[in-house]
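Undergrad: Need coordinates for the following:
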Amino acid sequence: MSPRPNSQWPGLRGRRSECETLSGLIQAARSGRSAVLAVRGEPGIGKTALLEYLAGTASGSRILRVSGVESQMELAFAGLQQLCDPLLGGLERLPTPQADALGTAFGLRTGTPPDRFLIGLAALSLLAEGAREQPLLCLVDDAQWLDQASALVLAFVARRLAAESVVLVIAARTSVDQQRWAGLPQLTVRGLPDTDAETLLESAMTGPLDDRVRHRILAEAHGNPLALLELPRWLSATELTFGPHTAQPRTLLSRMEEGFRRQLEPLPEQSRRLLLTAAADPLGDVGLLWRAAERAGIGVEAAGPAEKAGLIELRETVRFRHPLVRSVAYRSAAAPERQAAHRALAEVTNADLDPDRRAWHRAHAATGPDEGVAAELEHSAGRALAHGGLAAAAAFLERAAMLTPDAGDRAERQLNAAQAMLHGGTFDAAVNLLAVAEHGPLSALQRARIDVLRAQIGFASLRGNEALPLLLVAARRLEPLDAELALDSYVDALTAALFAGRLASGPGPVEVAHAARNALTSAAHPRRGDVLLRGVAMLFADGYPVAAPLLRRATQAFDSDDLSLEEGVRFMWLAAVMASDLWDERAWDRLTRRHLKIVRAAGALSALPLALNTRVFVDLFAGELAAASALVEEINAVTEAAESKLTPYAAIGLAAFRGHEEQAMPLITASRHDVVARGEGIGVSLTNWAQALLYNGLGRYPEACAAGREAAAFPAEIGVSNWGLVELIEAAVRAGDRPTATAAFEQVSEMTQASGTAWALGVAARSEAQLHEGTKAEDLYRVAIDRLGRTDVRTELARARLLYGEWLRREGRRVEAREQLRAAHGAFTAMGMDAFAERTRRELAATGETVRKRTVDTRQDLTAQELHIARLATQGLTNPEIGAELFISPRTVEWHMRKVFAKLGVTARKHLREALEATNAV
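TA: Purely as a prediction, here's the structure:
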């Protein structure tokens, strides 16, 4: 807000450092790199002025702008569409899936609900296309008022910009929405230095100012430029002489709002109504504003006084002097005036082209309950869900409930809104809405639904053991009211029981399983969720061999494209865990992919962190540590956006597979304390399994044995306990504790024989081989390598080769040992399993072979992202295809490929595979 001084410095007064930072962003874009900055500060501190400065210095750049507006926060993708609108002519140049996703999100095309991350990739690609001819500057002001869907996509884009010549600057208020932009480069704008503040205050004065008043204004403004410029205008001559009245608002923000309110008061009524109508419309469409004004009986002459007062500009778009002017113009109006403004806007908004905005204006125009408007909002909620806007759907449903005349219908819409909030990850809002709903007249079924939703919210936000007894009670209450919802709630209870594990307080998985089996007897037409529930209940009640065939059928039923959002959120994690427990890595792979696709498509933030964490372990066992690392970064970003406290399981698993003790152990130790405090027993097993894996790689077998024993101590913690048994067998044999290894193998053998998959039988053979000597051991190692060679779990195969090579060396068969150890070392090195690679290198050295140090060093020259891109390129994928796989733009892929070529010393893709093989990176 501060004017430029007449000095050698051409920037804003007192903002030299900030302006230099912004100028550096433009320089980066001109050199072919992208840049991102989150500008934070209190209202009036100068964020908008800094954006204007940046726009003014960005010669040769194309500029896109959007400002968040409170009234459009509930309209999904409204902000993103406004930002991207000038580029939509290039939509057809995007890959068809991306063009369809973005077109569907903006309501320009019809189709299935788009994947939220595909929308993000499409937006990234569209911006990259827009920057092909000249740098692109994207300015987002008042980001705290963006709709949630737009904010999430922009955060996604911000974290993936690299080499597109795009500058993205996001301005938001301090202390508002801190998490969403966390991790981005930050610029916090503070008050002006005293000297600059005093100079700016003098520039705003038209006459002398008493020293006492000057000091008081300076003290109250705290260097805030808007306050320094405006306070002298707002104060009367008496106040300028004697100081403001003590009755004035105390906070600086309220004082600035009061000042703008004073500027509005002298305006003619028609001018105030015009300002109010402009404030109620987030689009800034001048034509729409004048059509609404005409409908409301406001003449064109009304603009003159408002423009003369400097409060608004009506040119190509509607621009308020400051966002606070818009806010004050809207909030200071009486309710009937606001309703009239929205009514006029609704009447001139095209019902075919923009039905949701029309419905939203009609809702704000309503003077009391109106079923017609409520039904229209409910239709808008359905469209929002189809566009991936859970937050928008929840807002439409909540507003629809407020306008619903019938108490029963009102409660139903409130519960549906709370459910959308739950899936969208806004847990506090959902809890508050449930508290409102339960004070109204409710049916027994609706009261039971409230119990279920409240327990689901508790479980989704904390994953502790408190939700388990609540879910079990709710499921029992639902049995006579809604059999299907009761069975679904038993699935939720079993999922909670699996998480609670050994730390369950009260009912455990066995009790839940028996209750679920009793409820299943009344299911006349079992759904696939019911089949899964029966299989899991059978697992706990009757044991693994009996349950395995039914669980296999259940997981196959969920390997389908016709799953709903509700099925995906409620069942897919459990189905994927069962596939892992069945040692079926390909079903595990497919189900985790489907789970991610469903929750991403709907923007279901409550389920996304868990879906991502589960998917990481598929990549880890497959040896795709680079892909797992990329997902861990994504998890960090998503967890910041969601109100979730999920333990960082994926990061723990990645550090353990890499074998980096200095990274793994702090995570393991901190998480172990956290899961115990929350009552999350599965976390105890997982952290101990990770520690056992880590120490087996490092060759510290007694420590691995102790951790493995804890990991396998509670078989009800499905999946992880199996992994713990496998680590325990290897560690116990090496630590000289054969009875422990034998007992663990007996448990593994029972499961793997019932499973019968190549993964199961290969691991069983490898485990048993360690318990034998001579020909028996050798035959089993060969069987293990043969079986595991048919699977996608490359880490298991490499470990079988390592164990076989170690056994051959101990038998004195060094030449044969080298063959197995070389293969294992190459695999571990390529995958990035550094501890196991070093263990293998030592074993090779014991055979008399020297492993070249350059092998590891060369691989490490490539970053994880570069290595992943190079591997995809050797598979024949094009730059756009690689970008779609990794959620980055084709130009960023091209930028990484240039670095890969330079590091590997090649000039064409056809030489990539040979270069990677030479460094054991493929």
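
Undergrad: all contacts plus neighbour counts: C-alpha atoms, from now on.
TA: Will do.

Undergrad: Secondary structure element holding Tyr216?
TA: No, residue 216 isn't Tyr; it's Arg. Per DSSP states H and E: Arg216 is located in helix 211-221.

Undergrad: Check which residues of that helix are buried.
TA: Val213, Arg214, Ile217, Leu218, Glu220, Ala221 (16 or more other C-alpha atoms under 10 Å).

Undergrad: Is His423 in a helix, a strand, or coil?
TA: Following DSSP: H, G, I helix; E, B strand; the rest coil, we place His423 in the helix state.

Undergrad: shouldn't it be in contact with Leu605?
TA: Yes - in this structure His423 lies within contact range of Leu605 using C-alpha atoms under 8 Å: 6.3 Å.

Undergrad: which of these two has more neighbours?
TA: His423 (28 against 25; other C-alpha atoms under 10 Å).

Undergrad: in what helix or strand does Glu313 lie?
TA: Glu313 belongs to strand 312-314 when assigned by DSSP H and E.

Undergrad: And the next helix or strand past that strand?
TA: Next along from strand 312-314, by DSSP H and E: strand 318-320.

Undergrad: what's that next one packed up against?
TA: strand 312-314 (3 or more C-alpha pairs under 8 Å, 6 or more residues apart in numbering; DSSP states H and E).

Undergrad: Any buried residues in the strand it packs on, and which?
TA: Quick answer for strand 312-314 (16+ other C-alpha under 10 Å): Ile312, Glu313, Leu314.

Undergrad: Second input sequence below; structure requested for side-by-side comparison:
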Amino acid sequence: MPMVGRDAELKALAALLDGPTEQSGILIEGEPGIGKSALVEAAIAAAAVAGLRVLRATGLEAEQNLPYAGLHRLVYPLRRGFDALPARQAEALTTALGMSDTSGDPSPYLVGLAALTVLADAAADRPLLVVADDVHWLDPASADALAFVARRIEAEPLVLLCTLRDGGAAPLCDAGLTTMRLDGLSDDEATALLDHAAADLPAPVRRRVRAEARGNPLALLELRTAAAELTEPTAALPLTERLERAFTARAATLPAGSRSALLVAAINDSDSLAETLTATGILLDQPVEPEILEPAAAARLIDIGSGTVTFRHPLIRSALASTATADDRRRAHRALAEVLGALPNRRVWHRAAGTIGPDDKLAAELETTAEQARHRAGAVAALERAAALSASPELRAQRLLRAAELAVDSGRRDAVERLVGLARTLALTPRQAATADWLLSGFDDGMRESPSRIAELAATATAVAADGYHDAALRILWGAAMRCFWIEPGPDTRRTLLAVADALPIAADDPRMVAIQAYVAPFERGDRVLRHLRALVSITGRDPEVDRFLGSASLQVGAFDLAADFSTAAAPGLRAAGRLGLLPRALTVQAWSLARLGDLAAAAPVATEAAAFAQETGQPFMHGLAIAVQAEIAALRGDFPQAVTLTAEAERIGLAAGARPVLATVQLTRGLIALGEGRFDDAFADLNRLHDPRDPAHAPFLRGYFLAEQAEAAVRAGQSEAIQTLLRELTPAAALTPSPALHIGMRYAQAVFATEAVDERFTAALAADLRRWPVERGRLHLAYGEWLRRQRRVVESRTHLRTARETFDALGCTAWSERARVELRGAGESSPDRSLDARDRLTPHELSIAQLAAQGLTNREIGQRLYLSHRTVSTHLHRIFPKLGISARGDLAALLPTLGGTNS
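TA: Alright, predicted model coming up:
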């Protein structure tokens, strides 16, 4: 059968297989029967001619609740390569595929990384085409793993080819694959196909088939055999229903026994011929032989292989299942359940599908299956079905809410809303009602909710605590505190939250309690929070999530040095465990803090990674904050065009829901750009927006941490009175908290605006402990040197200006280092041009790889850290070496001597 009307698509597939290509693969989208499978078969044939190895998996509707079923079919042929995997990857992959006795839920990201490594290694021996048909029916665990692989294909001789039905959703839609959209054939193309395939049909029948098919190739071919039996469908009948009618019309002509066997095969979650025949025998109450399926094979509905029965098109399976009566489906499920006595996890699903009404024993078995599930999606489905079988409303609600909680972990907001909605139709206990509230607020940190919601959560936490559920109350309070970071609820609500927290019998140094107080009252509780943080920072071996809490708390109270320490400590553990939902949060805090401290070389790759992981894990506002940090770094480096581009992108994300920290960081960056370009009035106006409660960029906890930039702009813009007013406003807060960032900024502002005892103020500011704050120290030297030169104390000024220049050169803060050079020239001393160092020649992603290589890590170890294949790492290093003028990785340590410990 020739392929009609697909010349452009065949050419694109040939280009994909020829390589090298910038594409990681192609996602073919279109309605059922439009020709996706035919194009895949053509690509597989072309791959065989080109010498590529082909690995293939097909999503099956019946296997959607079997975690990693699709991935198993894909990588099992490569199982000999599993032994070469790093230990944690091998354990995760073999556990996911049921090939080890290890219990527990493997990290989906470690499974994805292991799959990437195995595929990349296989592709190194022979170029590889990975085919995933009907990804809308892949089990979610396999779909996530394939999307992970797709996003990271760079230099490997490996491409993906996937197909997706119209209206289907899959993680692969956002995995960077090139979309190939298939539309229906034109009238001329449809006529040509019918001329070849149905030349014997009468002209009126051919016209009818062509009109009904509407350019769908499968419909053209299938309806030609069914046109005589089908009645004229209505104009509004959807295409998929027309095709199902075509398929079921052919099945309706089969003997009754064959139809029963076909239904069993359609609802079975396996292609086992033996299972289908045994269950059919139970259904018909008599032994059956494979011959019972021969009429279906002759009708081209199925293929019978060696021990398998497969449908010629997935639509045939769904058509048969959907058109059967509910009673027939239940009887078939019960028959299969009898066959699967040795496979309890599959058996319980078929028993559940074959049961009407409550069955507490079966519901308990499903709940056990959910707890043993290796992937959250399977557990969610099992718990939802268990809830439906529960006789007790309280148990039903409990199982629905547990399913919703697991859906939160999976990032499935639609499922959470649906499951919580179902639970709320029942009479919930106070604890269950509180859990429902907490679950619904778990996404986006409540960004899309009204600020009044924070007070509601405080009341809920109080009620839950009164019932004795203190840990649950603390979790609810943490959710409310997080909202105080993104949105401003007002002082009354903040006081209410503090009162609830204070009433809980939770230790004051509990990391969650420390973080709650830091988020809710960064100034009022700053002293207490900082004492706990300084006591905890020297303790090692904590859960990385605890370090993430403490890093966030440090950021709130302006201890950016501690924030960098805690978040840097958290990142490796989160990365190693594959907890990529939490990792971008830790990385963003790390990058934000390092940028404020002036460690741009370390901050840049961390911010890039944070932005990528936040986007990949569906955290839009954390993605926006990471981009805003990237913009700040670009501004500090003097790359103002790039900074402008990134601020616009971050602002677009932040304005969508009023994400104040994102917008505040955007305004800081705009102030830095204006300062660097000498637009001091603009700089002051940009930074002043942070202090206006009516402005969306107003972030109360941040407004006191950018005082040095504000004062610098105010000096040159003639805004002495405005800055003095601001300092008076912040003086009460400074009396409450020893926040390093706040006090460093106030000392700087007081020095540059002093009219008497100026030397003493600058000397006192420089005498403070600024060992971890080099950019602030450099800024003080620059301002002091400028003041001394204006006082005609030129010789004294040179020492400070020279120190500022050297500091900013080392940090890469180009705009300030150029200002120091200008001032030095005015003081009669020339400065050599700043030479580009190794860090300036690399992209942040390349710098991240180079830093790890400089530490002596192998390509595989770097790949494990950054969730890349080791071959991609190798390709990047070969691009890095010429940029740096070196030929071996051993030279990296000399070029990047100060960066060895900064990358996590």
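
Undergrad: Closest one to Ala351 of the first structure out of the buried residues of helix 211-221 of the first structure, please.
TA: Ala221 (46.1 Å; C-alpha to C-alpha).

Undergrad: Per the alignment, name the residue of the second structure opposite the closest one.
TA: Superposed on the second structure with TM-score structural alignment, Ala221 of the first structure falls opposite Ala213.

Undergrad: contacting residues around its match?
TA: Residues in contact with Ala213 of the second structure (C-alpha atoms under 8 Å, 6 or more residues apart in numbering) are Ala219, Leu220, Leu223, Leu239.

Undergrad: what's the answer for Thr404 of the first structure, then?
TA: Pro369, Asp370, Glu371, Ala374, Arg410.

Undergrad: farthest-separated two in those residues?
TA: Farthest pair in the contacts of Thr404 of the first structure, by C-alpha to C-alpha: Asp370 and Arg410, 11.4 Å.

Undergrad: For the two, indicate the residue with more neighbours.
TA: Looking at Asp370 of the first structure and Arg410 with other C-alpha under 10 Å, you find the greater number of neighbours at Arg410, namely 24 against 16.

Undergrad: ok, and the closest non-adjacent residue to the equivalent of the more buried one over in the second structure?
TA: Using TM-score structural alignment, the partner of Arg410 of the first structure in the second structure is Arg396. Take Arg396 of the second structure and drop its neighbours on the chain: the residue closest to it by C-alpha to C-alpha, 6 or more residues apart in numbering is Ala387, 4.4 Å away.

Undergrad: just to confirm, which helix or strand has the aligned partner of that neighbour in the first structure in it?
TA: Taking TM-score structural alignment, the alignment pairs Ala387 of the second structure with Ala401 from the first structure. Per DSSP H and E, Ala401 of the first structure falls inside helix 390-402.

Undergrad: what about that helix, how far off from the second structure?
TA: Taken over the aligned residues, the distance from helix 390-402 of the first structure to the second structure averages 1.7 Å (mean C-alpha distance after the TM-score superposition for the first structure).

Undergrad: Let me see the residues that make contact with that helix.
TA: With contacts defined as C-alpha under 8 Å, 6+ apart, helix 390-402 of the first structure is touched by 73-76, 147-149, 360, 363, 369, 373-375, 377-378, 380-385, 409-411, 413-414, 416-421, 423-424, 602-604.

Undergrad: By neighbour count, which bits of that helix are buried? Give me those.
TA: Quick answer for helix 390-402 of the first structure (16+ other C-alpha under 10 Å): 390-402.

Undergrad: mind listing the helices for the stretch 201-350 of the second structure?
TA: Secondary structure of the stretch 201-350 of the second structure by DSSP state H, counting those that start in this stretch: the helices cover 203-213, 217-226, 239-252, 256-267, 273-284, 294-298, 314-323, 326-339, 344-353.

Undergrad: Can you name the next helix or strand after the last one?
TA: Remark: after helix 344-353 of the second structure, the chain's next helix or strand is helix 360-372, criterion DSSP H and E.

Undergrad: so that following helix corresponds to what in the first structure?
TA: Counting by TM-score structural alignment, helix 360-372 of the second structure corresponds to 371-383 in the first structure.

Undergrad: Return the mean post-superposition distance for that stretch against the second structure.
TA: Stretch 371-383 of the first structure sits 2.1 Å off on average (mean C-alpha distance after the TM-score superposition for the first structure).

Undergrad: Just the buried positions in that stretch, please.
TA: For stretch 371-383 of the first structure, by 16+ other C-alpha under 10 Å, it's Glu371, Val373, Ala374, Ala375, Glu376, Leu377, Glu378, His379, Ser380, Ala381, Gly382, Arg383.

Undergrad: Same check on stretch 853-869 of the first structure?
TA: Thr855, Val856, Thr858, Arg859, Gln860, Leu862, Ala864, Glu866, Leu867, His868, Ile869.

Undergrad: okay, those residues in TSV with distance to Val325 of the first structure and secondary structure next?
TA: Formatted as TSV, these follow (distance: C-alpha to C-alpha, whole Å; DSSP: H, G, I helix; E, B strand; the rest coil):
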residue	distance to Val325 of the first structure	secondary structure
Thr855	63	helix
Val856	61	helix
Thr858	59	helix
Arg859	57	helix
Gln860	55	helix
Leu862	52	coil
Ala864	48	helix
Glu866	48	helix
Leu867	51	helix
His868	50	helix
Ile869	49	helix
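
Undergrad: any idea which of the residues you listed is closest to Gly120 of the first structure?
TA: Using C-alpha to C-alpha, those come closest to Gly120 of the first structure at Ile869, 19.5 Å.
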